[in-house]
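Chemist: With the input below, show me the fold.
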Amino acid sequence: MQKNKITVYQIFKRLFGNKNLPKRPNGTLEENGSGKFNDITDNVLEVLKESGYTHVWYIGVLAHASATDYTRYGIPQQFPEIVKGKAGSPYAIRDYYDVDPDLAVNVKERMSEFEALITRTHKAGLKVLIDFVPNHLARNYRSVTKPPHVNEFGEKDDTSLAFAPNNNFYYLPGQPLDLQFLQDKGIEVNYVENPAKATGNDCFTNRPSEYDWYDTVKLNYGMDYLNGRRKFFDPIPHTWKMMRNILFYWAAKDIDGFRCDMAEMVPLEFWKWVIPQVKAQFPGIIFFAEIYNPSVYRDFLADNTFDYLYDKVGLYDVLRDVACGYRPSSDITFILNTVGDIQHHMINFMENHDEQRIASDFFLKSGEKGKAAMIVTACINVNPVMVYFGQELGERGMDEEGFSGRDGRTSIFDYWSVDTVRRWNNNGRWNEDLLTEEEKSLRRFYHKLIRLCNLEKALREGLFYDLMYANYENMEFNSMKQYAFIRGDYTDFLLVIANFSNEEEEVTVWIPDHAYDFFKVMQHERAIAVPLLSDEKFPIDFSPTNPLKVKIKANDGEIYKISFL
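Modeler: Okay, the predicted model is just below:
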């Protein structure tokens, strides 16, 4: 059975599928609308499958705090002053056992609509990933959908203690929550929290700032942060068992994997305890960790714990700098060496909901200019690669949606719709009729690239060989702006070249004898290199004993399939 390279399409549900033209920044649900579960139709799922994706990560599924009133459906009223934006953060969970009502056509049937989406996604041959948010929850958390035997968070806490191993929260006894920064802006604060709880970003003060995650509270996993991070894990803390129940609840709905938000802010011991239990009951389920501390990468992979980790502070950061001209392309080699033994467990991406859009004014100002970085991202190894919705259309993320502001990111806090995606949607047709020629061209590039990740066995399963060392003294190879490597599986032999220059360049690449030996390739006097990304499949005839000379467009790249004659 073929083992696929995981290719993930990330969908922020509130925005994806929203056909409404936004009426105003910071608008309400009624004014600006929201995408629905039902907008993810068989049609668009088939498009994603045909585009080469294996998994869909549905972002913002779990019920989270918002300023929208759903009390007529029995959903507790939230306090707008402790909600970021009108729509709220998808990571300020207000009910772990519910889905977000904004995403339902019939709010009373919201869970059934989500379950139908899971079924549709699987029917299309795609797998489902959702978020698990373990570190923090919404300040005004209250579950009305939890199973009867499940306790509410904080229900049995001793709020007179700053820390107790079985408390769900951390407290600041005698200190009420003080959101003075909101009052300074003229915002009326009706929410009362006394004693104050620690804020989600490890902020142990009753006066969080506007730069803190003030809409969330930190969960207590039995670690006393204010006393040397002492651990109280025996007996198993109450929070551990509650979070295990939540994972089991969603896994039982036929979820294929969890992307675990801020995983390193939760004790590693919890993950080593809970993930094997979930995998034992639900074989095949996978766990992705959002993580930014390279010193703990290997710990989070050990003992059948996480399957994959974010490679944000490594490959993403370096590729971004290389693409912007801030660092030489040779730095890619050095950063890959830091995760050499675990590279196949790293998740590669050039966009996600936290990062600025490639085409934004704060990054490359054009989706086309991100091609070279995306080719390296997708082809560097067998590990997963992710694409954020709209990335393949060159979405700029330069709207001023409201709370988010014009920051080069697509807002996760506001009711909005994304122009490029709305036109691709084309009232549910999901076609190119309303796209510009530039958007169509970029979309077809991503279509080819992502499909090749699994069509070509050498990319899907093959080994990696860096050619930068072999070309270090090659005066015709620009190690400041060019990057080259080989992917092979002892049968197929692929040469990947990226040009990070703003000009078309002739690239001269030496393939050393050692590379042929490494892939057990029998050399001949002649070889041909056939480009796989280009529309023009003109083969290049060359001698393996001489360098290969090719022209690569500005900020672009190519994958050459080499055959020996």
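Chemist: From now on I want contacts and neighbour counts done on CA atoms only, so please keep to that.
Modeler: Will do.
Chemist: Just confirm residue 557 contacts residue 497, I think it does.
Modeler: Yes - applying CA atoms under 8 Å, one finds residue 557 in contact with residue 497, separated by 5.4 Å.
Chemist: give the contact list for residue 531.
Modeler: Neighbour list for residue 531: 537-539, 558-561 [criterion: CA atoms under 8 Å, 6 or more residues apart in numbering].
Chemist: Quick check: nearest residue in space to it, chain neighbours excluded?
Modeler: Nearest non-adjacent residue to residue 531, counting by CA to CA, 6 or more residues apart in numbering: residue 560, 4.5 Å away.
Chemist: what's in contact with the strand or helix carrying that neighbour?
Modeler: Using DSSP states H and E, residue 560 maps to strand 556-564. Surrounding strand 556-564, the residues in contact under the criterion CA under 8 Å, 6+ apart are 368-372, 375, 492-500, 523-534, 552.
Chemist: which parts of that strand are buried?
Modeler: 556-564 (16 or more other CA atoms under 10 Å).
Chemist: Which single one of those residues is nearest to residue 383?
Modeler: Closest approach between these and residue 383, by CA to CA: residue 559, at 17.7 Å.
Chemist: May I ask which helix or strand encompasses the nearest residue to the closest one once chain neighbours are set aside?
Modeler: With CA to CA, 6+ apart as the criterion, residue 559 has its nearest non-adjacent residue at 4.5 Å, and that residue is residue 496. For residue 496, the host element (DSSP H and E) is strand 493-499.
Chemist: And for residue 517?
Modeler: Per DSSP H and E: helix 513-518 holds residue 517.
Chemist: And the next helix or strand past that helix?
Modeler: Criterion used, DSSP H and E; the element after helix 513-518 is strand 527-531.
Chemist: For the comparison step, fold the sequence that follows:
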Amino acid sequence: MKRIVTFMAILVVVLSCQAPESSESEPMKPQKIVVYQVFTRLFGNTHTTNKPWGTKEENGVGKFNDFTDTALEEIKKLGVSHIWFTGVPHHGVIGDFPEIGVSSDDPDVIKGRAGSPYAVRDYYQVNPDLAVDVTKRMEEFEALIARTHKHDMKVIIDIVPNHVSRHYEGKNNPEGVKDFGADDDTSVEYARDNNFYYIPGEAFQVPVPKNGYQPLGGENHPLADGKFDESPAKWTGNGSRLAQPDFYDWYETVKINYGIKPDGSKDFEELPAGADSLDWKKHYEFWQGKDVPDSWKKFKDITQFWLGKGVDGFRFDMAEMVPVEFWSYLNSHIKNTNPDAFLMAEVYQPALYRDYLWKGKMDYLYDKVELYDTLKNIIYGHGSTDNLPAIFESQRDIEHHMLHFLENHDEQRIASPEFAGNPWKAMPAMVVSATVSTSPTMIYFGQEVGEPGAEDAGFGDPSRTSIFDYIGVPQHQKWMNGGKFDGGQLSENEKALRNYYSEVLNFTRKSSALMGEYLELHSFNRQQNPAYTNKSFAFARWDENQKLIVVTNFDEFQSVKTTLKLSPELLKAWNLEKGEREIKELMFGKKKTKLRVTDNRAEIDLELGPWESAVFEVR
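Modeler: As a prediction, this is how the structure comes out:
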């Protein structure tokens, strides 16, 4: 259903112990973290050719220098505190760079033409595609770090400890740092200090293609011969132990050995009992003087290198595929260098969350399989908000550490027909995601202007903006407007969408209550209020300075007109004065409504349109 939705808004009503004028004139100190993930090589690309399997000359490629002061300031204004620059380390890519002595990767073991950022080829350099002058590519990235800091935002980059490119080639190692595999005993499947696992006596074979796949879409290339020289073969990144992995395996990568034997047993000292209650300093002390596997030291050196460049934190790919003891070792060393380093990771098994937080010393984990997947199902129209309270209750002890998102490079674009089709359909989910806990909120570049990811880029499938190919991002390009970064080519509806995101994100950065307590009101209203359905969701957030009621309507067609009831638990916590008062919203529209409080109940007159949300503050 397409509609102009500039009328949609978060309704924010402020009722505090201070006078309303004081609340509005004295902005609160930003507290929530907002992460802006950007695929670095796509951000500044202005080409609109979008040819499947197109070269960078045909389809274009963005550069570090495209993140101008203007661009960074506009990102900052969106409400962003941290930028995750995805795809910075030098990964496998098709094409020669003779100026720096780098030859093309083999198309038989590369996905796409531009290559996956998760098949890192050299951890001590940046992707040469991202530089205007490839001989000064590191200097250009260092300048981007400095510009980002100048705009009061932090810099995050990817580290992928589970695997590296099949063609890893450390041409830029610091003095004394040996390359991955340089000292490996390749005659055995496993040795503790080998960096890789091997298949002795067998050579690697390129997977048999499926579904008509051809490297580079069938284009002639001198290296595209169905062969890749690797003998003995190494285990593949996802754990395949076959010399010829399956086409759907992560065949472009090889798995790193962390001292886990092939039978799954550990070949290193484990953490002591009670380690989950110890801070990172105690973990750091524990590892001093310990003999750890060589791969641990290599990744410690890599992260220390990037911290030395001014990087403020890391996003760790597929963290659950690497032992938690390694994370204790690595993250405590990172924190010892920079106690404020921002560490977030992919962990998709809820049963492992607490181990990777408390023992592994992660700061934040993706909340994908619980919150994201549930919200996506609700947006689809198949799910029920009745499923949300149990998620938040089960995460009460770790809620601050569960990073919330509705898009990232792995997930379908909200605006794609395969997902919501209309980006406004997800706005109730955005409000819930951003305000329900003290955790960080993450958005993916282009999400805020309704990018549908519809291009057939080559290796990647439409509905997800390709991370494997050179491609343009049309909606983002409209906002970029040839380098003005002013949204000059966006429609009024698209501008309204970006404004909506900006209002939500900036509000979360300023509201002190969103770093305070939480109590869900959904269950109480479902029991006591027939007009309140499983398409709505309501909860309270508060601290000593501010009391908020958040209500959302996920229904695409039906308005909500009801009396929202505050639960006895909330009445006790808030100790509200009896009486009726008029309350008004703050962020949009200045609507007015009534709050009534008696001896044993309180209620708010509520009217929300389709996909509309409201945030009320109560004094």
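Chemist: Got a TM-score for the pair?
Modeler: The TM-score (TM-score structural alignment, normalised by the length of the first structure) is 0.96; 558 aligned residues with a CA RMSD of 1.7 Å.
Chemist: List the contacts of the alignment partner in the second structure of residue 469 of the first structure.
Modeler: Correspondence of residue 469 of the first structure to the second structure, assessed by TM-score structural alignment: residue 523. Shown in contact with residue 523 of the second structure (CA under 8 Å, 6+ apart): 386, 389.
Chemist: average offset between the helix or strand residue 523 of the second structure falls within and the first structure?
Modeler: Using DSSP H and E, residue 523 of the second structure maps to helix 522-528. Mean deviation of helix 522-528 of the second structure from its aligned counterpart in the first structure after superposition (mean CA distance after the TM-score superposition for the first structure): 1.9 Å.
Chemist: so the helix or strand just after that helix corresponds to what in the first structure?
Modeler: Going down the chain from helix 522-528 of the second structure, the next helix or strand is strand 536-542, by DSSP H and E. Mapped onto the first structure using TM-score structural alignment, strand 536-542 of the second structure spans residues 482-488.
Chemist: Have a look at how far, on average, that stretch is from the second structure.
Modeler: With mean CA distance after the TM-score superposition for the first structure, stretch 482-488 of the first structure departs from the second structure by a mean of 0.6 Å once superposed.
Chemist: now that stretch: how far from the chain's centre is it?
Modeler: With CA atoms, centre = their mean, to the nearest Å as the basis, stretch 482-488 of the first structure stands 25 Å off its chain's centre.
Chemist: Show me what it is in contact with.
Modeler: Residues from elsewhere that reach stretch 482-488 of the first structure (CA under 8 Å, 6+ apart): 329-330, 380-381, 458-459, 462-468, 493-501, 507, 509, 519.
Chemist: one more time with 6 Å, if that's ok
Modeler: The contact list for stretch 482-488 of the first structure (CA atoms under 6 Å, 6 or more residues apart in numbering) reads 329, 458, 462-467, 494-499.
Chemist: the strands in the stretch 151-300 of the first structure, which residues?
Modeler: Remark: strands assigned in the stretch 151-300 of the first structure by DSSP state E, counting those that start in this stretch are 171-172, 196-197, 216-218, 223-224, 230-231, 257-260, 286-289.
Chemist: and if you look at the stretch 351-500 of the second structure?
Modeler: Shown for the stretch 351-500 of the second structure, the strands assigned by DSSP E, counting those that start in this stretch span residues 364-366, 402-405, 441-444.
Chemist: counting contacts, what elements does the last one pack onto?
Modeler: Applying 3 or more CA pairs under 6 Å, 6 or more residues apart in numbering; DSSP states H and E, we find strand 441-444 of the second structure packed against strand 34-39.
Chemist: In the first structure, what range does the strand it packs on match?
Modeler: Using TM-score structural alignment, strand 34-39 of the second structure corresponds to residues 7-12 of the first structure.
Chemist: By how much does that stretch deviate from the second structure on average?
Modeler: Its matched residues in the second structure lie on average 0.6 Å from stretch 7-12 of the first structure after superposition (mean CA distance after the TM-score superposition for the first structure).
Chemist: residues near residue 332 of the second structure, how many?
Modeler: 26 (other CA atoms under 10 Å).
Chemist: you'd agree it is up against residue 282?
Modeler: No - counting by CA atoms under 6 Å, residue 332 of the second structure does not reach residue 282; the two are 8.5 Å apart.
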